[in-house]
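# sequence first, predicted coordinates after that:
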Amino acid sequence: MYDVIVVGGGVAGLSGALPLVRSRRSVLVIDQGDPRNAPADGVHNYLTRDGIPPLELTALGRQEVTGYGGEVLTGTVTSARALSEGFAVETADGQRFESRRLLVTTGLTDQLPDVPGLAERFGRDVLHCPFCHGWEVRDQAIGVLATGPMAVHQTMMFRQLSDDVTLFLHTGPEPTEQEWEELAARGISVVQGVVEQVEVTDDRLTGVRLQGGRVIPRQALAVQTSLRARADFLDELGLKAVDREVRGFVIGTAVEAGPGGTTSVPGVWVAGNVTDPMGQVVTSAAAGFSAGAAINGELVGEDTRLAVAARSS
């Protein structure tokens, strides 16, 4: 039995594992190997690591964790259940592992609007986050695809990065009177009509095609994705992802967490995008560390109680 199994080997999971292995805890990290940010060229806003390829960052993290005695396994956890003492997880290939505590850092998936061409360009010139990728498309012709009530806000964020921004209303709601005024004041073009597909030439986005054939030249397109927590395997524990709202609008799902990543199931902790859909890589790393440190503190208390009981028997 491990002290802790970490399900998810991204930045949050590895950052949670690190303080545990440095505290001489036995730790197994199980990761299925398809991080959300894999299509991106680089991680940004991570001090001293700005621009590092995502898979290079996690590879370095794995080296650090295993260097202190942690184990890292490539696999997909399909179920987790409580034991009389601790937890058991099973992987898709039939392996079973047990631990005293669980740290879940499985992240989320981005569900894209149903527009041909978006998925193939996502993380390159189809973007969702101005902080993650905005600098890379600065001063370009940027489009924003409206699919929900946050579209005008997202448009204003990208307007900070370029003077040439167009809002495609697509399936989004009509802007309010105040929003129309703001869009006009910032010199943002607004295009009515449903987007049919994105145009690509020489492996670069070159435009947005509307139903009817009109093409608006663009070099980058921002979209709002639906953020869905990877948490189905927690059902047997009674943990389910619930709708998460921002400014009164549902942006996706997340696992509810208390201070430091505690959940409603004692002994199970969460960190990173699985509980904080809007979190950046650097904040996910911090959350993972906090959860790992807290788990170690809880185990210290348990070890001490067991030692006192053994001494008294």
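Nice, I can see it. Numbering: from 1, shown residues only.
# alpha carbons only for contacts and neighbour counts from here, please
Fine.
# what segments of the stretch 51-200 of the chain are strands?
Taking DSSP state E, counting those that start in this stretch as the criterion, the stretch 51-200 of the chain contains strands spanning 71-74, 77-82, 87-91, 96-104, 108-111, 126-127, 142-145, 165-168, 189-191, 195-201.
# count of residues packed around residue 187?
When neighbours are counted by other CA atoms under 10 Å, residue 187 registers 13.
# and the residue nearest the centre of the chain, how far from residue 33?
Centroid-nearest residue in the chain, with CA atoms, centre = their mean: residue 273, separated by 3.9 Å. Using CA to CA, to the nearest Å, we find residue 273 at a distance of 16 Å from residue 33.
# got JSON lines for the strands of the stretch 51-200 of the chain, with distance to residue 212 and mean neighbour count too?
Shown next, in JSON lines, are the strands of the stretch 51-200 of the chain (distance: least, CA to CA, whole Å; neighbours: other CA atoms under 10 Å):
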{"stretch": "strand 71-74", "distance to residue 212": "47", "mean neighbour count": "16"}
{"stretch": "strand 77-82", "distance to residue 212": "45", "mean neighbour count": "19"}
{"stretch": "strand 87-91", "distance to residue 212": "48", "mean neighbour count": "20"}
{"stretch": "strand 96-104", "distance to residue 212": "47", "mean neighbour count": "22"}
{"stretch": "strand 108-111", "distance to residue 212": "26", "mean neighbour count": "18"}
{"stretch": "strand 126-127", "distance to residue 212": "22", "mean neighbour count": "24"}
{"stretch": "strand 142-145", "distance to residue 212": "17", "mean neighbour count": "28"}
{"stretch": "strand 165-168", "distance to residue 212": "15", "mean neighbour count": "24"}
{"stretch": "strand 189-191", "distance to residue 212": "13", "mean neighbour count": "15"}
{"stretch": "strand 195-201", "distance to residue 212": "9", "mean neighbour count": "18"}
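# alongside the first one, take a look at this:
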Amino acid sequence: MQQHSWDVIIIGGGSAGLSAALMLGRSRRSVLVVDEGRPRNRFAGHMHGVLGRDHTSPLDLLAAGRAELGRYDGVTVRPGEVAAASVAEGGFEVVLDDDGRHLARRLLVASGLRDELPEIPGLAEQWGRGAFICPYCDGWEQRDRRIAVIASSAANVHQAQLMRQLSADVTFHGHGVELPDEERAGMLARGIRIDDRAVVEVIADGEGALRGIRLADGTDAPVDAIFVGPAPHPNDGILLALGAETAEHPMGGRWVTVDPMGRTSVPGLWAAGNVTDGRSSVPYAMAAGSLAGAGINADLVEEEVGAAIATA
């Protein structure tokens, strides 16, 4: 199998990966972007809070980004998955799912994460259409509607308080989560109802639109929108296999650590976007990718300056 060489390989063609490729392409770097085509926000019909792109499709944004990269002849975007990555002389070797082998001086992982929803029948079918995670991303569209916040941890209290800013009709469904007294008092003081009964089903109408939720005692509660807090699982297998250091994260679990430019603890290995922080919105991921692209280019320039001095 022929082996190809690049300045940088980027794993992941979402907002972070494409932004990094743009910065590197504009610096005349040879870049391969390998994209599985499964961005985290693919379930959403629209994205919000993205300046200049508010209320447009996230998939359209990525398509436009790939088209823009077409003007930079050093950048190649291809579909596929990375089967393995290892440290090699001068950088990294990346093996793709078609057994193609590629060498890169630097490797950027922007592979995102997957959301694990609470195991409530009917909830997954509403993900991105009647059920949401982020009040900033989707709250405005649900203003003044009947909102159900289904708890999976005490962190959902903050979600409920944010939604109370947008609607006077918010119910916090404890779903078995124990809450500190001050959290309960804070919600009640702002008119948020608290229902400690477990949610056993999410109900849709005949056309698949959200109609309500069913509680443990058989009661059906009509709701217009659901907000939940899925457990985020970073797609960081390659980073961990290459030895990147991790640390405890405010969202729970251990996540790969990076500096402000996206540099990991492994020389030449970078990471950006949701794979390092589950709170990343589209603008955050784009910014992180842009910083990583600039940082990688500067790192390569530094290496090239050293090589030029040694040769001289």
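Sure thing, it's come through. The structure displayed is predicted, hence computed values, not measured ones.
# please state their TM-score.
Here the TM-score for the pair of chains, by TM-score structural alignment, normalised by the length of structure 2, is 0.94; 306 aligned residues with a CA RMSD of 1.4 Å.
# shouldn't the residue nearest to the centre of structure 1 be in contact with residue 107?
Yes. Residue 273 of structure 1 is in contact with residue 107 according to CA atoms under 8 Å; the separation is 4.5 Å.
# so what sits against both of the two?
Among the neighbours of residue 273 of structure 1, those also in contact with residue 107 (CA atoms under 8 Å, 6 or more residues apart in numbering) are residue 229.
# in structure 1, what residues pair with stretch 83-102 of structure 2?
With TM-score structural alignment applied, stretch 83-102 of structure 2 matches the range 78-97 in structure 1.
# rewinding a little: ok, the residue nearest to the centre of structure 1 to residue 106 of structure 1 distance?
8 Å.
# find residues that contact each of those two.
Common contacts of residue 273 of structure 1 and residue 106 (CA under 8 Å, 6+ apart): residue 229.
# start to end distance for stretch 234-243 of structure 1?
For stretch 234-243 of structure 1, the first-to-last residue distance is 16 Å (CA to CA).
# in it, what counts as buried?
Under the neighbour-count criterion of 16 or more other CA atoms under 10 Å, stretch 234-243 of structure 1 has 234, 239, 240, 241, 243 buried.
# in strands, which of these fall?
Using DSSP state E, the members of those that fall in strands are residue 243.
# from the buried residues of stretch 234-243 of structure 1, pick the one nearest residue 188 of structure 1.
Checking the buried residues of stretch 234-243 of structure 1 against residue 188 of structure 1 with CA to CA, the nearest one is residue 243 at 31.6 Å.
# which residue packs closest to the equivalent of residue 238 of structure 1 over in structure 2, ignoring adjacent ones?
Residue 238 of structure 1 maps onto residue 243 in structure 2, with residues paired by TM-score structural alignment. Nearest non-adjacent residue to residue 243 of structure 2, counting by CA to CA, 6 or more residues apart in numbering: residue 266, 6.8 Å away.
# and that neighbour, helix, strand or coil?
The three-state assignment at residue 266 of structure 2 reads coil, by DSSP: H, G, I helix; E, B strand; the rest coil.
# all helices in the stretch 151-300 of structure 1, in order from the N-terminus.
Using DSSP state H, counting those that start in this stretch, the helices of the stretch 151-300 of structure 1 run over 151-159, 177-185, 281-312.
# centre of the chain to the second one, how far?
On the basis of CA atoms, centre = their mean, to the nearest Å, helix 177-185 of structure 1 sits 32 Å off its chain's mean C-alpha point.
# related to what we said a few turns ago, so which of the strands of the stretch 51-200 of structure 1 is nearest residue 176 of structure 1?
Nearest to residue 176 of structure 1, of all the strands of the stretch 51-200 of structure 1, is strand 189-191, at 13.0 Å by CA to CA.
# that closest one corresponds to what range in structure 2?
Going by TM-score structural alignment, strand 189-191 of structure 1 lines up with residues 193-195 of structure 2.
# what residues does that stretch touch?
170, 171, 172, 173, 174, 184, 187, 188.
# turn these into TSV, columns for distance to residue 95 of structure 2.
What follows is the contacts of stretch 193-195 of structure 2, written out as TSV (distance: CA to CA, whole Å):
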residue	distance to residue 95 of structure 2
170	49
171	49
172	47
173	46
174	46
184	52
187	51
188	55
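# between those, which is nearest residue 233 of structure 2?
The closest of the contacts of stretch 193-195 of structure 2, once distances to residue 233 of structure 2 are taken by CA to CA, is residue 174, at 23.0 Å.
# what sits against the counterpart of residue 123 of structure 2 in structure 1?
The alignment partner of residue 123 of structure 2 in structure 1, by TM-score structural alignment, is residue 118. The neighbours of residue 118 of structure 1, taking CA under 8 Å, 6+ apart as the test, are 112, 126, 197, 198.
# right, and the third one touches residue 115 too?
Yes. Under the contact definition of CA under 8 Å, residue 197 of structure 1 touches residue 115, with a separation of 5.5 Å.
# distance check, residue 306 of structure 2 against residue 65 of structure 2.
34 Å.
# now swap in residue 257 of structure 2 and tell me
Computed with CA to CA, the distance linking residue 257 of structure 2 and residue 65 of structure 2 is 27 Å.
# let's verify the counterpart of residue 16 of structure 2 in structure 1: helix, strand, or coil?
In structure 1, the residue paired with residue 16 of structure 2 is residue 12, using TM-score structural alignment. At residue 12 of structure 1, secondary structure determined by three-state DSSP is helix.
# would you agree residue 12 of structure 1 is in contact with residue 285?
Yes. When contacts are counted by CA under 8 Å, residue 12 of structure 1 is listed as touching residue 285 (4.5 Å).
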